[in-house]
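In: from the sequence below, what's the structure:
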Amino acid sequence: MLQFLIRRVIQVMPILVGISLITFALIHMMPRNIVDSMVPPGSPPSLRAEIAQIDGLDKPLWEQYLLWLHQVLHGNFGVSLVSGRPIGDALFSALLNSLQITFFAALVGFLLGILFGALAAVKKGRWQDSLFSLFFIAGISVPPFWFAILLVAIFAFDLNWVPAQGMGPEGWPLHWEQWRHMILPIATLSLIPMGVVGRIVRAATLEALSQEFVTALVAKGMRMDVIREHVVRNTAPQVLAVMGLQFGYLISGSILVDLVFNWPGTGKLLNQAILSGDIPVIQAAVLLLSVIFVLVNLGVDTAQAIIDPRMRR
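Out: Model prediction:
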């Protein structure tokens, strides 16, 4: 197992280096020179030269990259061109806010997907199968931002059951007022993972049930709980892989949902940076979200190897 983990970490390292190179290149794709964006209009050339020297922007690109990478590895993501404040504070605060709803949305979506997928497989060809399959198709097909607007219109405006926007008062542990603000974002974000995981669980369960080992276990008179355990062990690696991808998508793909609910997460931060042309913030957000996506999948691969030893080969 340790050899497998070391091998996977080595395989991931070139991906992380590639991500850092691409995100570093963003700063040099700006229409304006980064130094010109940091100084007031009409500033003397001596001021621009001084800022470039302080930030290392007068050095060759490879030296700038190594300097930037060194700073990032120490948690220094630079300064926002719009607010003039350190990017790291705002980025990590937004990430924590996003993880707050992403975790619960993934939990709800995965549990419902596994439950509905398993029931659809067991009830194959019956009305339950058709009903759950309709849920899966809706979860995959309905645009999340449209579903978010629909939930706000019904439950926030018409029924006035929950707040429409914001995250409520801060603090931990979460109390009821905070949960009320989280209900609609969680319901929206859980829609897609429920549909994707449900379809995969249904297909994987049907494939496992058609295997000869299930027929052999039934013929031997094995208990149903033992048969279910074997089916789960055979379907778990495939389902875990999909769950890992969906969790990564939830973290990095909630821009429109954040805007609908005015949720102060990474999606809202990234959208504001894009509209204002704040390239350093975009650079830092893309880098952090990409690294998290890669690390989540590394964790999923490790979990798969623990469940199924064949994955270690």
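In: could you use CA atoms for every contact and neighbour count after this?
Out: Noted.
In: so what does the longest helix seen in the chain touch, helix or strand wise?
Out: Secondary structure of the chain per DSSP state H: the longest helix is helix 87-122. For helix 87-122, the packing partners by 3 or more Cα pairs under 8 Å, 6 or more residues apart in numbering; DSSP states H and E come out as helix 127-141, helix 176-189, helix 191-209, helix 224-252, helix 266-276, helix 279-307.
In: second input sequence below; structure requested for side-by-side comparison:
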Amino acid sequence: MRLGPAVALTAILLGCTLHADPARFVSSRDLPRDVAGLGGLSGLEVSEDGATFTALSDRGMLFSGAFTREDGAITGMAIDRATRLFGTGGGPLVGTRNDPEGLAIGSDGTIHISFENRHRVDAYDAALSQVTPLPRAPEFLKLQPNSGLEALAIDRRDRLYAIPERSGHVKRPFPVWRLEGDTWREVFDIPRRPPFLPVGADFGPDGRLYLLERHFSGLGFTSRVRAFTLDGDRITAEEEVLKTRTWEYGNLEGLAVWQDDTGAIRLTMVADDNFMDVLPSQVVEYVLPLAGAPQTH
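Out: Have a look, this model is predicted:
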């Protein structure tokens, strides 16, 4: 979801504060400002070893690169590829068709990108040379403008899930759709716990679905990550693993979940600066307690 200038200017009024348990802060780094078009990042994927990343800009750019780390903390990052996305007709994405928000990469390298406003999901090959529009559920047409398919995730069986930013009512849960063949099916709902709204999702190596949520209070941003244990298509447990305080970070929108060499789960997030210098453009990383045996779902 794109934020207006008034929101961005209001957000700089507050200073940083501390984070909540059980997640432990590891590192935060500003993104390089000398890369053309780098900004407005709303989607993130990180490799299984945490070494490389792919990031999605809401102005239709896809960036890939590598992290530099010392003792597990991110000390730098380098962009080695920047590609402008194109539409199904071969031309550049423009107007209301150019508002990508969610990013999920399959085991075969297929890059799935969700768009709001014209609510849809497109699949690009790993080389970004071909694009295939995926089927659109009738429910997608009912989603609110600028609050559509905000989060994408892929489970270990390569099944694609989509979650909207808004559910339509403060007491209504968020639907979770899974693509099954040519049909999106609502497989379960995520409880809506105001005032937060979904902005990113990922399946962790522990089998849980992690959901990054964002709230803007008028004074600054607050972020939350909830983890859901699944038994088939049923949520059996919900845990809040991270909740930041107002303006601790910028507008965190992209989430990648992976496991480091100690066995701990890492949450790597990226902030959308709305292409404004007053907002942070940063990558933030937390670590959870050592993971147990992987779950199935």
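In: TM-score for this pair?
Out: Here the superposed chains carry a TM-score of 0.27, computed using TM-score structural alignment, normalised by the length of the second structure; 130 aligned residues with a Cα RMSD of 6.1 Å.
In: re earlier: now, of the helices and strands packed on helix 87-122 of the first structure, which is deepest in the fold?
Out: helix 191-209 (a mean of 24; mean count of other Cα atoms under 10 Å).
In: got the angle between that one and helix 127-141?
Out: Inter-element angle recorded for helix 191-209 of the first structure and helix 127-141: 130 degrees (by axes from the mean of the first three to the mean of the last three Cα atoms, to 10 degrees).
In: how about residues contacting the next helix or strand after helix 191-209 of the first structure?
Out: Using DSSP states H and E, the helix or strand that follows helix 191-209 of the first structure towards the C-terminus is helix 212-219. Defining contact as Cα atoms under 8 Å, 6 or more residues apart in numbering, one finds that helix 212-219 of the first structure is touched by 208, 227, 231.
In: next, the angle helix 191-209 makes with helix 212-219 of the first structure.
Out: Using the same axes, to 10 degrees: helix 212-219 of the first structure against helix 191-209 is 70 degrees.
In: buried ones in helix 212-219 of the first structure?
Out: By 16 or more other Cα atoms under 10 Å, the buried positions in helix 212-219 of the first structure come out as V214.
In: picking up where we left off before, out of the helices and strands packed on helix 87-122 of the first structure, nearest to A52 of the first structure?
Out: Nearest of these to A52 of the first structure, taken as Cα to Cα: helix 279-307 at 15.2 Å.
In: what's the closest one packed up against?
Out: Right, helix 279-307 of the first structure is packed against helix 2-26, helix 87-122, helix 224-252, helix 266-276 by 3+ Cα pairs under 8 Å, 6+ apart.
In: hmm, 10 Å instead?
Out: In terms of contacts (3 or more Cα pairs under 10 Å, 6 or more residues apart in numbering; DSSP states H and E), helix 279-307 of the first structure is packed against helix 2-26, helix 61-73, helix 87-122, helix 224-252, helix 266-276.
In: turn those into JSON lines, columns for distance to I282 of the first structure.
Out: Formatted as JSON lines, those follow (distance: least, Cα to Cα, whole Å):
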{"stretch": "helix 2-26", "distance to I282 of the first structure": "8"}
{"stretch": "helix 61-73", "distance to I282 of the first structure": "14"}
{"stretch": "helix 87-122", "distance to I282 of the first structure": "10"}
{"stretch": "helix 224-252", "distance to I282 of the first structure": "12"}
{"stretch": "helix 266-276", "distance to I282 of the first structure": "6"}
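In: determine which of the ones you listed approaches V286 of the first structure most closely.
Out: Comparing these by Cα to Cα, helix 2-26 comes nearest, at 6.9 Å.
In: taking helix 279-307 as reference, get the angle to that closest one.
Out: In terms of direction (the same axes, to 10 degrees), helix 2-26 of the first structure departs from helix 279-307 by 170 degrees.
In: quick check: next helix or strand after helix 2-26 of the first structure?
Out: Where DSSP H and E defines the elements, the next helix or strand beyond helix 2-26 of the first structure is helix 34-38.
In: next secondary structure element downstream of that following helix?
Out: Next in sequence after helix 34-38 of the first structure, counting helices and strands by DSSP H and E, comes helix 45-54.
In: same for that next one, what does it pack against?
Out: Using 3+ Cα pairs under 10 Å, 6+ apart, helix 45-54 of the first structure sits against helix 34-38.
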